[in-house]
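[1] Build me a model:
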Amino acid sequence: MTIKNFSIEYDAINSRNTFTNGDTIAGRIIVEVSKEIHIKSLIFIAKAKAKTCWTEHYGQNVHVVLWADEKYYEIKHHILREGRQDGSGVIGRGRHVFPFTFKIPDGKIPSSFKASTGKITHRLKAELHQSMRVPVKAKTSFTFVSKADMDMPGLMEPQYGCKDRSVTFFGSGNISMEVHTERMGYQQGDALKVTAEISNRSTRSVKPKFVLYEKKSFFAQGRRRVNTNDILKQKIEPLASSSKQTVTKVISIPRELPPSILNCSIIKLEYRLKVVLDVSMTKDPKVKLPIVILPHRTGSVSKEQEAYSSKSLTAW
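    Have a look, this model is predicted:
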């Protein structure tokens, strides 16, 4: 095999190995050959796109595949081209390194995301083209995190919800609650303070529960698929009948929790805080409040400060 190694790699700029709008990615394409070869072109490609796909079943014989995609950018640079007078269309035996730089565009570009039903990818690719041969390709992905949208309506405003429920089955009375949070927007690791004012004017005891959960929505061809998953659950002591109580809980948002994705038309990652009053033999009253997880405000760091790198596997 003439081409022994063909790969692409890049240098990280911070300890999280993440990038955002306006960052410049520096890296290199590595070509190792056992003998001299002539090439038509060596191309660097950077692109980002979102894709959703799932199958819906109707009866035993009808299966419908739904899909959608959305592109955000695709940038190509010709590193080498055939026919240049400097002889760059010929690669001699040995290992060759071709550096590249790429500046991520500004704009509303969604963060990297991956699930079984959809994904948002940010990739760097390299293609080596020769006459009468199948192109040789290599690729690697990088983690992109959107900048926080601090202009989102209500982001730093208090959130409020209320609910009441009558108890009629083997009991009587009314149960109500009012739930408050300090704001809607939080960063990973922040403390989420929630206050619930609970009034139990029924003959039953109630068990308050606090749940932080994620909601993933996927859209394609006018249809939607939604998945939810509980992240944190906390319970408190039951509230006796004919009593009132104000409960304050502080929930620590996990540091590894991905930021919300609200700027993609086919994939959304949202978070909710749910307060539930567990009442036997009665539909549980619940209040849901929106939570927006904002990315860390980590700036770019020079290569000399942190020498992290990410390498791809060879792709043929």
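[2] switch to C-alpha atoms for all contacts and neighbour counts from now on
    Fine.
[3] how about the nearest residue to Pro258, chain neighbours excluded?
    Ile293 (7.4 Å; Cα to Cα, 6 or more residues apart in numbering).
[4] What residues of the strand or helix carrying Phe44 count as buried?
    Using DSSP states H and E, Phe44 maps to strand 41-58. If you call a residue buried by 16 or more other Cα atoms under 10 Å, then strand 41-58 has these buried ones: 41-54.
[5] And those residues, which two are furthest apart?
    Taking Cα to Cα as the measure, those reach their widest spread between Ser41 and Trp54, a distance of 37.1 Å.
[6] Measure how buried Lys147 is and give me the count.
    If you count neighbours by other Cα atoms under 10 Å, Lys147 ends up with 20.
[7] which residues of the stretch 51-200 of the chain fall in helices?
    With helices called from DSSP state H, counting those that start in this stretch, the stretch 51-200 of the chain shows none.
[8] where do the strands sit along it?
    Here the stretch 51-200 of the chain has its strands, by DSSP state E, counting those that start in this stretch, at 62-81, 90-91, 94-103, 113-114, 118-129, 136-141, 143-144, 159-166, 173-181, 185-187, 191-202.
[9] now the other sequence, so there's something to compare against:
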Amino acid sequence: MGVKVRTFGIVFDSEGVSSYSSGDVVSGQVLLELSDELKLAALRLEAKGCARVNWSDNLAASSAVTGTVAPRYREEVVYLQHQQTLRQPTGDQGCFITLQPGKHEFPFSFHLPQGPLVTSFNGKYGSVKYWVTAILERPCVPNQIVKREFSVTSQIDVNAPNFLSSVSKSKEKTVGCWFFTSGPISISAKIERSGFCNGEAIPIYAEFENCSSRLIVPKAAIFQTQTYLANEKTKTFRQMVANVRGNHVASGSTESWNGKALKIPPVNPSILDCCIVRVEYSLAVYVHIPGSKKLLLELPIVIGTIPYNCFGSRTSSVCSQFSMDMSWLRLALPEQPEAPPNYADVVTEEDLARQFPSLPQTDNLQHEFGSPIFAYIQEFRFQPPPVYSEVDPNPTFTEEMRREVSFEI
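    Next comes the predicted model:
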């Protein structure tokens, strides 16, 4: 008999999506291409996601001598378990379904759990993986299986308050040999926040002081630490993922880094919510000392997935400052505005008692002086303003008409 199954594979609807998150829908089709008709018992789909660790102690030398087997440490934690049947015979079809030659598509869809899912990861002694398996069951033939992995990312927002606070440390070391010391070397380092994302540059603020007789070289590096736990045992793997160096610091000199940039390469986000696999990062600022151990201090950092929003942080800061300033303004202002004082309260009695000459008629002024009256408007400059009142003493024509006219229906 010829080969009946030409193609058996899995295609996701969102092939362009690099990763899924908690609560997302994973959907796609199982593709089946046949060269001849095929009797099908069932077509099932399984989705699984789990964290696994696996390592053994390095006892090869002793094992060869004693004949003992090195112990292995294994552990597994399941985060996703889903099963569904895509095709199976019904009651009137008997035990099998006959599929005709050609292409067949069987759609599938399922939701990822709403709870926290650990980010996909492949490390030295363990991994976190998610995959979909399609199982083709046929009579008198071994099951045919196809597997397809997909990536899951646990979202970490670096704008969280616990990632926005600055981190700083200082350390000092005296360099010498036996009873002869040449002086201390000190480091002070600071970063303005501890949360970053891939592609960002970490601004490093550091001060290096060399009071020894040796030439030192300041450096900085990002380290990834993988920690695996199984059977109450711990296995650690540490590697450098990025580094930068500064200028040599001569004896009796200092070196300052005012925001020296160290770019983060594409690395796996931090994994902090798995009980058997942890991925942590740190920024190490250190000096290389010839003939002596390096002087090193480490600042913990977190590699997240939601980028830092500088504008949002500044806006919140400005808003909080503005609110504080407005609170002082409310204390300074009265609850209700006061009426202006009476003119008589601010003018002396002599000014009030001053007599102003009576003004002649307009016709006499124009006849006597031969000029219009506005030329002598200055005579009114000593007139006091009217007394303050909430009722307008000189209503407009429109207001008078409203008072006099009434409408009857």
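[10] what TM-score comes out when they're superposed?
    Scored against TM-score structural alignment, normalised by the length of structure 1, the superposed chains reach a TM-score of 0.85; 295 aligned residues with a Cα RMSD of 2.2 Å.
[11] circling back to that earlier point, mind giving me the packing neighbours of the strand holding Phe44 of structure 1?
    strand 62-81, strand 118-129, strand 207-220 (3 or more Cα pairs under 8 Å, 6 or more residues apart in numbering; DSSP states H and E).
[12] hmm, try it at 6 Å
    On a contact count with 3 or more Cα pairs under 6 Å, 6 or more residues apart in numbering; DSSP states H and E, strand 41-58 of structure 1 meets strand 62-81, strand 118-129.
[13] Where in structure 1 does stretch 229-243 of structure 2 align, residue-wise?
    Under TM-score structural alignment, the alignment places stretch 229-243 of structure 2 onto residues 219-233 of structure 1.
[14] list the buried ones in the matching stretch?
    Phe219, Ala220.
[15] who wins for proximity to Asp151 of structure 1 among the helices and strands packed on strand 41-58 of structure 1?
    So among those, strand 62-81 is nearest, using Cα to Cα, at 21.5 Å.
[16] quick one: the closest one to chain centroid distance?
    Distance of strand 62-81 of structure 1 from its chain centroid, counting by Cα atoms, centre = their mean, to the nearest Å, is 18 Å.
[17] Over to stretch 32-43 of structure 1?
    Per Cα atoms, centre = their mean, the centroid offset for stretch 32-43 of structure 1 relative to its chain is 37 Å.
[18] ditto for stretch 76-89 of structure 1
    Distance, centroid of stretch 76-89 of structure 1 to centroid of chain: 38 Å (Cα atoms, centre = their mean).
[19] List the residues that contact the residue most central in space within structure 1.
    Most central in structure 1 under Cα atoms, centre = their mean is Phe113, positioned 3.6 Å from the mean C-alpha point. Contacts for Phe113 of structure 1 (Cα atoms under 6 Å, 6 or more residues apart in numbering) come out as Lys119, Ile120.
[20] Measure how buried the closest residue to Ile236 of structure 1 other than its chain neighbours is and give me the count.
    Closest residue in space to Ile236 of structure 1, ignoring its immediate chain neighbours: Pro208 at 6.0 Å, by Cα to Cα, 6+ apart. Look at Pro208 of structure 1: counted by other Cα under 10 Å, it has 22 neighbours.
[21] what does Asp151 of structure 1 give?
    8.
[22] quick one: which of the buried residues of strand 41-58 of structure 1 is nearest to Tyr186 of structure 1?
    Closest approach between the buried residues of strand 41-58 of structure 1 and Tyr186 of structure 1, by Cα to Cα: Ala50, at 25.1 Å.
[23] Please name the nearest non-neighbouring residue to that closest one.
    Of all residues beyond its chain neighbours, the one nearest Ala50 of structure 1 is Ile120 (4.2 Å), with distances taken as Cα to Cα, 6+ apart.
[24] list the contacts for the one you found?
    Shown in contact with Ile120 of structure 1 (Cα under 6 Å, 6+ apart): Lys49, Ala50, Ser112, Phe113.
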